[in-house]
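> Need the 3D shape of this:
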Amino acid sequence: MLVLLPPSEGKAGGSRGRPLAWESLSLPGLTEARARVLDELVALCAGDPGKAREVLGLSEGQAPEVARNAALREAPTAPAGAVYTGVLYDALDLATLSPAAKRRAGKALLIFSGLWGALRIGDRIPAYRCSAGVRLPGLGALAGHWRAPLAEVLPEVAGEGPVLDLRSSAYAALWRPAGALAERTLTVRVLQERVVDGRPKRSVVSHFNKATKGRLVRDLLAAGPLPRRAGQVAGALRDLGYRVECDAAAPNRLDVVVTEV
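Now for the predicted structure:
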C-alpha cells in the first residue's frame, strides 16, 4: 500500500545536521528535476529577495524564509518526517510510533513537495519554502514541471497494491495516477455530521480534515500489515473504529464521517 501525503507549510528547521546529499535521497529518478527547481529557487532568493517574496507569496515579515531558501545548499538537514509539521503531521506523530509501525511508514508514506517532487519520510532535507502553486521565473509552474518526472517514476513505486491519496488539490496536480493504477487509487473525504434542529446535517471538514487524515494513517500503520487490495481499505478503517461510507457514484472515494473534529 502506498499513502500519498501533502507537505506542510510550516517546517522545522534544525541548527545541526549535515547538508543536502543528493545521492542519499530516495527516488533517484527525480534527481535532475529536483536540482533544476533547487537551482532556480536558490538563484531567485539570493539574487532578488523582493521578487522572491512576490513569487513565493510571502509577506515582508516572512523575509527570513527567503534568506533560508537562499542558503539551502549549505543548510542542515533532517528526516522529512521530522521537517514537516502542522495539523496532519501532529496527528500522525511519527516519532511515537512503534518500531514496526515506523518501518511500515518508511515503506508506505510518500510526501509530495513543490521543491522535491516526492519524498520518503527518511529522506534528509533542509527546511524550505516553496509550495506546489509557485511559478518560478525560469521554470514556470511547478505542477507542470513535475508532471512528467513523477509519471515516469511513481508507477513502479506504487507496485500492485492500493494507493491511498490524501493530498490536497495543489499537490494532486503534480501527479495523477492513470490506467489500472487509477482504478486502485482511493481518496478520502472527511464529513462532519451534526444534529441541527433535530435533523442530522453534514458538511465537508476543511482545517480539521488534516487532523482526521493524520490519525487515520497513524492508526493504519499501528494496526499491523497494511491492506494489500483497494477493496480492503474501507474494511480496515471500519475495524479501527472509523465510520466509512462508500458511494456507488464515486467508487474510488471513501467518506469518513465524524461527529467531533
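> Please make it C-alpha for all contacts and neighbour counts, starting now.
Noted.
> A strand includes residue 3, no?
Yes - according to DSSP: H, G, I helix; E, B strand; the rest coil, the state of residue 3 is that of a strand.
> Could you count how many residues lie near it?
Number of residues near residue 3 (other Cα atoms under 10 Å) recorded here: 20.
> ok, it touching residue 161?
No - assessed by Cα atoms under 8 Å, residue 3 is found out of contact with residue 161, at 10.5 Å.
> One more, so I can put them side by side:
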Amino acid sequence: MLLPPSETKAHGGDGPPLNLEALSFPELTDVRRTLVRAVSELAEDVPASLDVLGLSPRQGAEVARNAGLAGAGTLPALARYTGVVYDALDVPELSAADLERANRRLAISSALFGLVGGGDPIPGYRLSAGSRLPGLGSLRSLWRPVAGPVLAARTGLVVDLRSGAYAALAEAPGAVTVRVLSEDEFGARSVVSHANKHLKGRLARALVQIEEEPASVDEVVEAARLLGLVAERRGPGAVDLISRLAAPVGSS
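The predicted structure follows:
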C-alpha cells in the first residue's frame, strides 16, 4: 500500500542518526544520498532555503531541521509523518500484530527518500514533491527513473493512496486506485477533497488489520466494509469510498 507523506512531521526521535543503507528499497540509495546532501547544503543559506521550499520567514525551524539531517534522531516513518491520513491510520492504537503488518505492508512516498517502509527510521525534514533544488532540476526527473522500476517490479496487489504530486514521482503500473466521493441525502455523488485524506487513512488501517493481505479489488472492498467504510468496486482496478453527508437539520 502506497501512502502520501505529510508536510507536517513529528519532532524529535530517539532512534540512531540517519543511515541510508538501513532503509527499504536499497535501489534508491544513490539518489537519496544526492538529495540529503543537497538539502543539507542548501540549509546553510536560510533565505535561499525558504525560497526553494516555499516557506515563510516564520518557518525557519524547518530549515534548521534540514541543516541537521545527518545527526538528528530518527523515528519510524509511520510515527514521523503526521496529519489527517496518519491520524485516521492511528498507529499508536494498532495492536502489535497490526503494527507488524503495517510496517510490512505500507510504504510512504517521499520527496527526499523516494519510498520508505513504514518502520524505516528517518529524521524530520522539509521537502515537497514540487520543490526544485539548485542544480538538480525537478524531483520527478530524479525519482521516476529509479523509483518507477522499483514499483513496477513489485508482485502482488498494490493499492495506491498517494496524491497526484507524489504519484507523479514514481508510477505504480496496475495499482488499485482509490477515489473518495460524497453522497448527499438524495443519493447524488461528487468528488470531494474534505474527506479524502481521512477516508484513505481509514482504508489503510483496514488493510493492515486483516490477517491475509488482500489479493484483489474485491478483497480491498471487503476489508473496507469490515471497518465500517462504505466502499464499492469501480471497474477492474479502482475503488470508491463514499462519504455520506447527513441531511440538514429540519429537512424532510
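> Overlay them and tell me the TM-score.
Scored by TM-score structural alignment, normalised by the length of structure 2, the superposition of the two chains gives a TM-score of 0.91; 246 aligned residues with a Cα RMSD of 1.7 Å.
> Check the alignment and tell me where residue 214 of structure 1 lands in structure 2.
Using TM-score structural alignment, the equivalent of residue 214 of structure 1 in structure 2 is residue 201.
> give me every residue that touches that match.
Neighbouring residues of residue 201 of structure 2 by Cα atoms under 8 Å, 6 or more residues apart in numbering: 84, 85, 86, 87, 88, 89.
> Identify the residue range in structure 1 corresponding to the helix or strand containing residue 99 of structure 2.
Using DSSP states H and E, residue 99 of structure 2 sits in helix 96-105. Aligned using TM-score structural alignment, helix 96-105 of structure 2 spans residues 99-108 in structure 1.
> Relative to structure 2, what is the average displacement of the matching stretch?
Compared with structure 2 after fitting, stretch 99-108 of structure 1 has a mean deviation of 1.3 Å; criterion: mean Cα distance after the TM-score superposition for structure 1.
> which of the residues in that stretch are buried?
Using 16 or more other Cα atoms under 10 Å as the test for burial, stretch 99-108 of structure 1 gives 101, 102, 104, 105, 108.
> same check, this time on stretch 68-84 of structure 1
68-73, 75-84.
> for stretch 42-62 of structure 1, same thing?
For stretch 42-62 of structure 1, a neighbour-count test (16+ other Cα under 10 Å) marks 42, 43, 44, 45, 49, 52, 53, 55, 56 as buried.
> could these go into a markdown table alongside secondary structure?
Listed next are those as a markdown table, based on three-state DSSP:
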| residue | secondary structure |
| --- | --- |
| 42 | helix |
| 43 | helix |
| 44 | helix |
| 45 | helix |
| 49 | helix |
| 52 | helix |
| 53 | helix |
| 55 | helix |
| 56 | helix |
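> and the closest residue to residue 113 of structure 1 other than its chain neighbours, how many neighbours?
With Cα to Cα, 6 or more residues apart in numbering as the criterion, residue 113 of structure 1 has its nearest non-adjacent residue at 6.1 Å, and that residue is residue 7. The tally of other residues near residue 7 of structure 1 (other Cα under 10 Å) stands at 27.
> Just give me the match in structure 2 for residue 7 of structure 1.
In structure 2, residue 7 of structure 1 lands on residue 5 (TM-score structural alignment).
> Assign that match to helix, strand or coil.
Following three-state DSSP, residue 5 of structure 2 is assigned to coil.
> shouldn't it be in contact with residue 79?
No - with contact defined as Cα under 8 Å, residue 5 of structure 2 does not count as touching residue 79 (11.4 Å).
> How about the contacts made by residue 162 of structure 2?
Here residue 162 of structure 2 is in contact with 2, 3, 4, 109 (criterion: Cα under 8 Å, 6+ apart).
> and of the residues you listed, the nearest to residue 137 of structure 2?
Taking Cα to Cα as the measure, residue 137 of structure 2 lies nearest residue 109 of the contacts of residue 162 of structure 2, at 18.8 Å.
> can you count the residues close to that closest one?
Residues within reach of residue 109 of structure 2, counting by other Cα under 10 Å, total 24.
> where along structure 2 do the helices fall?
Ranges of helices in structure 2, per DSSP state H, are 29-42, 46-53, 60-67, 77-80, 84-89, 96-105, 139-152, 164-167, 196-209, 217-226.
> wait, which of those is closest to residue 232 of structure 2?
Closest among the helices of structure 2, once you apply Cα to Cα, is helix 217-226, at 6.2 Å.
> Buried ones in that closest one, by neighbour count?
For helix 217-226 of structure 2, a neighbour-count test (16+ other Cα under 10 Å) marks 217, 218, 220, 221, 222, 223, 224, 225 as buried.
> what do you get for stretch 22-30 of structure 2?
Result for stretch 22-30 of structure 2 [16+ other Cα under 10 Å]: buried residues 23, 24, 25, 28, 29.
> just those now: which is nearest residue 143 of structure 2?
residue 28 (8.3 Å).
> what lines up against the closest one once you look at structure 1?
Matched across to structure 1, residue 28 of structure 2 falls on residue 30, judged by TM-score structural alignment.
> Quick check: that match vs residue 233 of structure 1, distance?
Residue 30 of structure 1 sits at a distance of 29 Å from residue 233 of structure 1 (criterion: Cα to Cα, to the nearest Å).
> just to revisit the earlier point, with distance to residue 133 of structure 2 added, can I get the contacts of residue 162 of structure 2 in CSV?
As requested, these are exported to CSV (distance: Cα to Cα, whole Å):
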residue, distance to residue 133 of structure 2
2, 25
3, 24
4, 21
109, 18
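> Help me confirm that residue 240 of structure 1 comes into contact with residue 217.
No - in this structure, residue 240 of structure 1 is not within contact of residue 217 by Cα under 8 Å, at 10.9 Å.
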